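Undergrad: have a look; sequence and predicted model below, questions after that.
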Amino acid sequence: MNNSNNEISLGGVDKRVSMITGDPKKAIRALSIPMIISMLLMMAYNLADSIWVAGLGPNSLAALGFITPLFMMVIGLGNGLGAGANSLISRCIGANNKKGSDNAAIHSLILTLILSSMLTVFVLIFLKDILLAMGAGESLNLAIQYGQIVFGGLIFLIFSSVASGILRAEGDVKRPMYAMAATAIINIILDPIFIYYFGLGVSGAAIATIISATISSALILYWLLLKRDTYVSLSRKDFHASWNVIKDILGVGLPASAEFFVMSILGIFVNIMLVMTGGTDAVAVYTAGWRVVMIAMIPAIGIGTAAITIAGAAYGSRKYDNISIALNYSSKLAIGIASITGLIIYVFASSIASIFAYSPESAFMAPSIAAFLQVMCLFLIVVPLGISASSVFQGMGKGLTSLILTVIREVLFISVFAYLMAFTLGLGVYGIWWGIVIGGAFGCGIAYLWASRYIKGLKRSYYKQDNYKSRISSGE
């Protein structure tokens, strides 16, 4: 019986590995669908926090808005380390290096424990000072209440992301989806219980988030350590301490995490500009509307995450044509989906906005949220170019290049355009919104062109080397 089960498990592993090393288009479609579902579920419970907290009034919703950039830094660290593990493991799989895959997986989990512990201490010590610098004002105490609980349990948030990245590297995207489904459902159920029934307010939303993340981590630990039907194995005999492995994981992981840091810094900068031009109400509008934008971006992010695995496997096996296919196909697929999504949001913007303005305290925000969503529909159409480009670079192990592209987009374009349009042109809050759209279009376009040019260079170099070897072998 055990032998039969092992054969079934091994067959499933072989099928997943064959998929990520085969047709890039087919693999991207197969991998991206469960990832998109997983991310939708993740955003669903984040959205649930906003919806339930919105009933407490604009100050409570603004408190979530001030914590969101910091929360994204934490999620960014987990996703970054997950991308580093995904990239290295998938490259090892492409090169048929099983021992390297196992060692990379173990190293990534050790790094997770170390870095998450250090970050927890740092954030809890400086949380109040950071929020004051962001201009939290009337929302300060509420933001501290929410932040202390969420960041106190951030090890579970980071671990879940990294462990999911390990599974995705071998083409296993269904089980991370199952874990996220459990997380979302539990969080959505617990939110109203802790927020209203127990009367804990924003603290209740934070408690629900940490409980659900803990359960997700427990599920993935069971699959990796107890069930043991994965391509990678995590036994002690498979671990061989190596600085090169650490550097390889961090070479993608830290720049990828830094990308979230840069985007979070932009979020802080945007919040400050919003406070200066429209007060905390403007932050509340942006917080609610941006949650919807993030949900709409999920297909592009899910497709891009699939491209990391495909590009990594192709790079490891030197199938550079597959990298080019992954970039172009992921971009076109994501733009097509984003165009449809953007049109739907534009038409139903008022109805969507009413979800966040269902209480007397928040009803006045509905027209502004609807206007914000209609502007951001254009942003949704251009952002897949940047996401696909960054994902392909991460898959190839070029995390620093991906980071540079993010800095160019967020700092040189979005933040500058937002500032110029809000203050220099005097457009206020609306100028900030349009600055995000125009800056994002320039930044994402440059990223895509950069990635295309880089891949063409790889192919030219490889073909020249291959032709040279052919001439040598034939005696020319």
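TA: Cool, got the structure.

Undergrad: use CA for all of it now, contacts and neighbours both
TA: Noted.

Undergrad: next up, the contacts around Y222.
TA: By CA atoms under 8 Å, 6 or more residues apart in numbering, the contact list for Y222 is empty.

Undergrad: now do the helix or strand hosting A314: distance to the chain's middle.
TA: In the assignment (DSSP states H and E), A314 maps to helix 243-316. Counting by CA atoms, centre = their mean, to the nearest Å, helix 243-316 is centred 6 Å from the centre of its parent chain.

Undergrad: the helix or strand following it packs against which elements?
TA: As assigned by DSSP H and E, the chain's next helix or strand after helix 243-316 is helix 320-347. In terms of contacts (3 or more CA pairs under 8 Å, 6 or more residues apart in numbering; DSSP states H and E), helix 320-347 is packed against helix 24-54, helix 243-316, helix 366-395, helix 428-473.

Undergrad: tell me the angle helix 320-347 makes with helix 24-54.
TA: Helix 320-347 runs at 30 degrees relative to helix 24-54, counting by axes from the mean of the first three to the mean of the last three CA atoms, to 10 degrees.

Undergrad: contacting residues around the helix or strand following helix 320-347?
TA: Going down the chain from helix 320-347, the next helix or strand is helix 349-354, by DSSP H and E. Residues outside helix 349-354 that contact it (CA under 8 Å, 6+ apart): 289, 345, 363, 366-367, 369-371, 373-374.

Undergrad: which one of these sits closest to A314?
TA: Closest to A314 out of these is I345 (36.2 Å), distances taken as CA to CA.

Undergrad: and the closest residue in space to A441 that isn't next to it in sequence, how many neighbours does it have?
TA: Distances taken as CA to CA, 6 or more residues apart in numbering place V382 nearest to A441, at 5.6 Å, with adjacent residues excluded. For V382, the count of nearby residues is 23 (other CA atoms under 10 Å).

Undergrad: ok so, going back, any of the contacts of helix 349-354 buried? List them.
TA: Buried members of the contacts of helix 349-354, scored by 16 or more other CA atoms under 10 Å, are 289, 345, 363, 366, 369-371, 373-374.

Undergrad: second one coming, line it up with the first:
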Amino acid sequence: MQSRPNSGSVNEELFRSAPVGRAILELALPTIAAQLITVIYAVVDIFYVGQLGDPSQVAAVRIAFPPFLFLTALANLFGIGASSAIGRALGAGNPEKARRCAAFAFWCGVTVAVVYALLLWNMKEELLPLLGATAETYEPTVAYFSWMIGLGALPLVASNVLAHLVRSEGHARVAGRGIALGGLLNILIAPFFIFTLGLEVRGAAIAGFISNVVSALYIGRFVLMRKGRGTVVSLSPRLAREGSAWAFEIFSVGFASFVMTGLASFSNAVLNFLASGYGAPAVAGLGIAKQVDQMIFSCSIGLAQGTLPLIAYNFSSGNHERLRRVVKTALLGGVACSAAATLLLIAFSEPLTRAFIDESVTAAHASKCVRIIAVACPLSIIGHLMVSGFQACGARWRPLFLAFIRKGSIDAPLMWLFSSLFGFYGIAAAVPVSELISCSIGLALFLPFIAKLDGRPASVTNATVAKDK
């Protein structure tokens, strides 16, 4: 393969010539850890709040989860879109473009986060009942919502966008440490606010807010201290203005992840709304099950996001044989690990869910839902990798189509249908069925796409993706 000029990334060897298995592990493991820590925010909140023995407060955490998840969608819009652009720019030897894309993505992300938080806070009285809040759960939901979303939107989006940006040039460990630091801090300080200060569910949200601030400061400090030495990530407002030249490229690629996570938020809102008809214990039980299973789903997201810059670099540089090895290794390894974890979840679903709340009705709902939803976990690996693979290659419409298929367009209608046919547990059963449909379509689209790549260096206007633009 033709050598390329130094792009400013200290980890370029990892993208270009390191053994595929090692490259995937170095990029994906910190990303998976970061995703797990993100899930742990909600898991820890539900676990600690569950010790209060009040299903209405557990349900409040679950009801606030969809708008909280939508913040991740906003971070993905800018972070993943820029990550793909940066990876392809580095593969083409264009570090200046990478710097401008990074600055543009960061400032757009934090601006939109502030606007989103203001809108939702002013609309909370109309919004929360639509998300499943009832007279019993409204007050604790507002208490949680005010800190985790009203005040917490800015640090959450900032930390996640920054993590995507530094990961895109090979600094996955920095991103992982930053997110992990916040998560571990949340685990340590949440009991103080919840139990010692007696703030209950509000205390859980305050701890989460502080933890997100710490994560954003840690990764931001890495970028600012380097000031371009060994990193192409910049937070310069001047470069952000210049980076607007690539706004469409960033938005169009990141839009698929935004849609997928946004529709996941919508799906969770539908799930909460349907479950609310069966009472607060049902909402709490299904919420516990979703968070337990989400620990494996988050590994799927982490693996896909971790391999995205690796695929992008090798697509842009023309090393398509290496690209295919990356996809094959990630698919086989990811599905195998997820299947093993799924079996463990099914086997230990009862003690796992009992640890969250010692209330028989809620715990029974949670245990059964864990076993049903867990079946979808290995399928989720395939779906996320197919979307990220297209995004890494600069495709726009195909990952967007897959995003619509994965969430919202199939699972929400199936939840309504299965709920009417099978009752409460039909809501959970819709999850693995929709994952099976979406991952089958993803494989049918992506595998022929990479088989046709011809080994020539590719730009964002390459004919292999031109029809997607």
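TA: Done, it's in. The model shown is predicted, which means the values in this text are computed figures rather than measured ones.

Undergrad: now do the same for the residue nearest to A441 of structure 1: its match in structure 2.
TA: When structure 2 is aligned by TM-score structural alignment, the residue opposite V382 of structure 1 is L379.

Undergrad: from A444 of structure 2, how far off is its match?
TA: Using CA to CA, to the nearest Å, one gets 14 Å for the distance from L379 of structure 2 to A444 of structure 2.

Undergrad: got it, and A341 of structure 2?
TA: Taking CA to CA, one finds A341 of structure 2 at 26 Å from A444 of structure 2.

Undergrad: what about those two, which has more around it?
TA: Remark: of A341 of structure 2 and A444, A341 carries more neighbours, 18 against 11, as counted by other CA under 10 Å.

Undergrad: for the closest residue to the more buried one other than its chain neighbours, what are its contacts?
TA: Distances taken as CA to CA, 6+ apart place I296 nearest to A341 of structure 2, at 7.3 Å, with adjacent residues excluded. By CA under 8 Å, 6+ apart, the contact list for I296 of structure 2 reads 338, 341-342, 377.

Undergrad: from the residues you listed, which is closest to I24 of structure 2?
TA: Comparing those against I24 of structure 2 with CA to CA places S338 closest, at 16.0 Å.

Undergrad: and for S17 of structure 2, the neighbour number?
TA: Residues near S17 of structure 2, counting by other CA under 10 Å: 11.

Undergrad: the one 10 residues further on now?
TA: Residues contacting L27 of structure 2 under the criterion other CA under 10 Å number 28.

Undergrad: looking at the contacts of helix 349-354 of structure 1, which two lie furthest apart in space?
TA: Using CA to CA, these reach their maximum pairwise distance at I345 and A363, which is 19.4 Å.

Undergrad: where's the closest residue to V335 of structure 2 other than its chain neighbours relative to A347 of structure 2, distance?
TA: In this structure, V335 of structure 2 finds its nearest non-sequential neighbour in P378, 5.1 Å apart by CA to CA, 6+ apart. Computed as CA to CA, the P378 of structure 2 to A347 of structure 2 distance reads 16 Å.

Undergrad: and the spatially closest residue to Q374 of structure 1 that is not a sequence neighbour, what is it in contact with?
TA: Using CA to CA, 6+ apart and skipping residues adjacent in sequence, the residue nearest Q374 of structure 1 is Y346, 4.9 Å away. By CA under 8 Å, 6+ apart, the contact set of Y346 of structure 1 is 373-374, 377.

Undergrad: just these now: which is nearest N3 of structure 1?
TA: Nearest to N3 of structure 1 among the contacts of Y346 of structure 1, with distances taken as CA to CA, is C377, at 53.3 Å.

Undergrad: next, count neighbours for that closest one.
TA: 23.

Undergrad: you'd agree it is up against I345?
TA: Yes: counting by CA atoms under 8 Å, I345 is a contact partner of C377 of structure 1 at 7.1 Å.

Undergrad: what's near enough to touch the residue nearest to A441 of structure 1?
TA: Counting by CA under 8 Å, 6+ apart, V382 of structure 1 makes contact with 335, 440-441, 444-445.

Undergrad: next: A311 of structure 1.
TA: Residues counted as contacts of A311 of structure 1 (CA under 8 Å, 6+ apart) are 322-323, 326, 392, 395-396.

Undergrad: that one and M180 of structure 1, how far apart?
TA: Taking CA to CA, one finds A311 of structure 1 at 25 Å from M180 of structure 1.

Undergrad: how about Y315 of structure 1?
TA: 29 Å.

Undergrad: pull up the aligned stretch in structure 2 for stretch 37-46 of structure 1.
TA: The aligned range for stretch 37-46 of structure 1 is 33-42, by TM-score structural alignment.

Undergrad: superpose on structure 1 and give me the mean offset of the matching stretch.
TA: Compared with structure 1 after fitting, stretch 33-42 of structure 2 has a mean deviation of 2.4 Å; criterion: mean CA distance after the TM-score superposition for structure 1.

Undergrad: which residue is the nearest non-sequential neighbour of the residue nearest to the spatial centre of structure 1?
TA: By CA atoms, centre = their mean, structure 1 has its centre lying nearest to N79, at 5.8 Å. Nearest-residue entry for N79 of structure 1: S161, 5.5 Å, with adjacent residues in sequence omitted and distances by CA to CA, 6+ apart.

Undergrad: which other residues reach stretch 40-53 of structure 2?
TA: Residues contacting stretch 40-53 of structure 2 (CA under 8 Å, 6+ apart): 57-58, 61-62, 65, 183, 186-187, 190-191, 194, 200-201, 204-205, 208, 288, 291-292, 295, 355-359.

Undergrad: and for I405 of structure 2, nearest residue in space, chain neighbours not counted?
TA: Counting by CA to CA, 6+ apart, the nearest residue to I405 of structure 2 once its immediate chain neighbours are dropped is S438, at 5.7 Å.

Undergrad: please say which position in structure 1 the one you found maps to.
TA: In structure 1, S438 of structure 2 lands on G443 (TM-score structural alignment).

Undergrad: list the contacts for its match?
TA: 386, 405-406, 408-410, 413-414.

Undergrad: helix, strand, or coil at M73 of structure 1?
TA: Look at M73 of structure 1: counting by DSSP: H, G, I helix; E, B strand; the rest coil, its state is helix.
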